[in-house]
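Asker: From the sequence below, what's the structure:
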Amino acid sequence: MAGYLTTHVLDTARGCPAKGIRIALYRVSGNSHKMIAESVTNDDGRTDNPILPSESFKPGTYELVFFAGDYLRATGQGEGDILFLDQVPIRFGISDADAHYHVPLLLSPHGMSTYRGS
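Answerer: So this is what the prediction gives:
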């Protein structure tokens, strides 16, 4: 079985999935970042498909960038030019080529959290 990567975003301040957040996925090598995928969260705060499907999945270092500032402004949770959280990067490693990796973002205007989900 080939592995794959999924993600989702929950708005912990409003207690609901975060719809409409743009997410970019980068493969990282040293100081080099190469964007390999981009998606937007749906009504359930998830991407419609794995952000890194099995045919592209391989061990390495990756970074998800969540464009949270756009979402926070659109939902009335962020004002002004400078937000506490704007683009939220999460760098992580994939070591098992046959595993499902799930990297969610729990988001509020002044805090965030992540974990390796299932």
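Asker: When you work out contacts or count neighbours from here on, use the C-alpha atoms and nothing else.
Answerer: OK.
Asker: Could you give the number of residues near residue 22?
Answerer: 18 (other CA atoms under 10 Å).
Asker: Roughly how far does the nearest residue to it once chain neighbours are set aside sit from residue 7?
Answerer: Computed as CA to CA, 6 or more residues apart in numbering, the closest residue to residue 22 that is not its neighbour in sequence is residue 40, at 4.4 Å. Using CA to CA, to the nearest Å, we find residue 40 at a distance of 11 Å from residue 7.
Asker: Could you also give me the structure for this second sequence? I'd like to compare it with the first:
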Amino acid sequence: MSFSTHVLDAVTGRPAAGMTVRLEHQGRTLAEGRTDEDGRIKGWQPGAGTYRVVFDTGGYLADTFYPEVVITFTVGDPAEHYHVPLLLSPYAYSTYRGS
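Answerer: Take a look at the predicted model:
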């Protein structure tokens, strides 16, 4: 199983480069990194189970209602790729299971 994410800043219409993101499982941090110039993190390799991906939106946006966004998801088939995009603005966010 591989995991990736892509963060887009809905205000600027650009990738959210430099945002800190971490992947957690059962209360432990498995991976942590910063989004690249295209707003992406890829290559994390968790197995089956339930995970939390935590976006440090407060560290990226100077004035935001959501200081962090936490998305909990379940990996059912470790052979599949899991992509969790985040579309972000100071007062709203949206996510879905990407491809």
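Asker: just to revisit the earlier point, dump the residue contacts of the residue nearest to residue 22 of the first structure.
Answerer: 19, 20, 21, 22, 23, 46, 47 (CA atoms under 8 Å, 6 or more residues apart in numbering).
Asker: go on, residue 18 of the first structure?
Answerer: Contact analysis of residue 18 of the first structure by CA under 8 Å, 6+ apart lists 9, 10, 11, 41, 42, 43, 44, 45, 71.
Asker: Give me the distance between the residue opposite it in the second structure once aligned and residue 48 of the second structure.
Answerer: With the correspondence set by TM-score structural alignment, residue 18 of the first structure lines up against residue 16 in the second structure. According to CA to CA, residue 16 of the second structure stands 28 Å off from residue 48 of the second structure.
Asker: tell me the SS of residue 72 of the first structure?
Answerer: Secondary structure state of residue 72 of the first structure, per DSSP: H, G, I helix; E, B strand; the rest coil, is helix.
Asker: Residue in the second structure paired with residue 62 of the first structure?
Answerer: Checking TM-score structural alignment: residue 62 of the first structure goes with residue 51.
Asker: Okay, and its match sits in which element?
Answerer: Secondary structure assignment for residue 51 of the second structure, by DSSP states H and E: strand 49-55.
Asker: Return the list of helices and strands in contact with that strand.
Answerer: If you count contacts as 3 or more CA pairs under 8 Å, 6 or more residues apart in numbering; DSSP states H and E, strand 49-55 of the second structure packs onto strand 20-25, strand 69-75.
Asker: what's the most far-flung residue of the second structure relative to its centre in contact with, if anything?
Answerer: Largest separation from the mean C-alpha position in the second structure: residue 79, at 20.0 Å (CA atoms, centre = their mean). Residue 79 of the second structure is in contact with residue 1, counting by CA under 8 Å, 6+ apart.
Asker: again, but for the one 4 residues further on
Answerer: Shown here is residue 83 of the second structure, whose contacts under the criterion CA under 8 Å, 6+ apart are 3, 4, 5, 6, 97, 98, 99.
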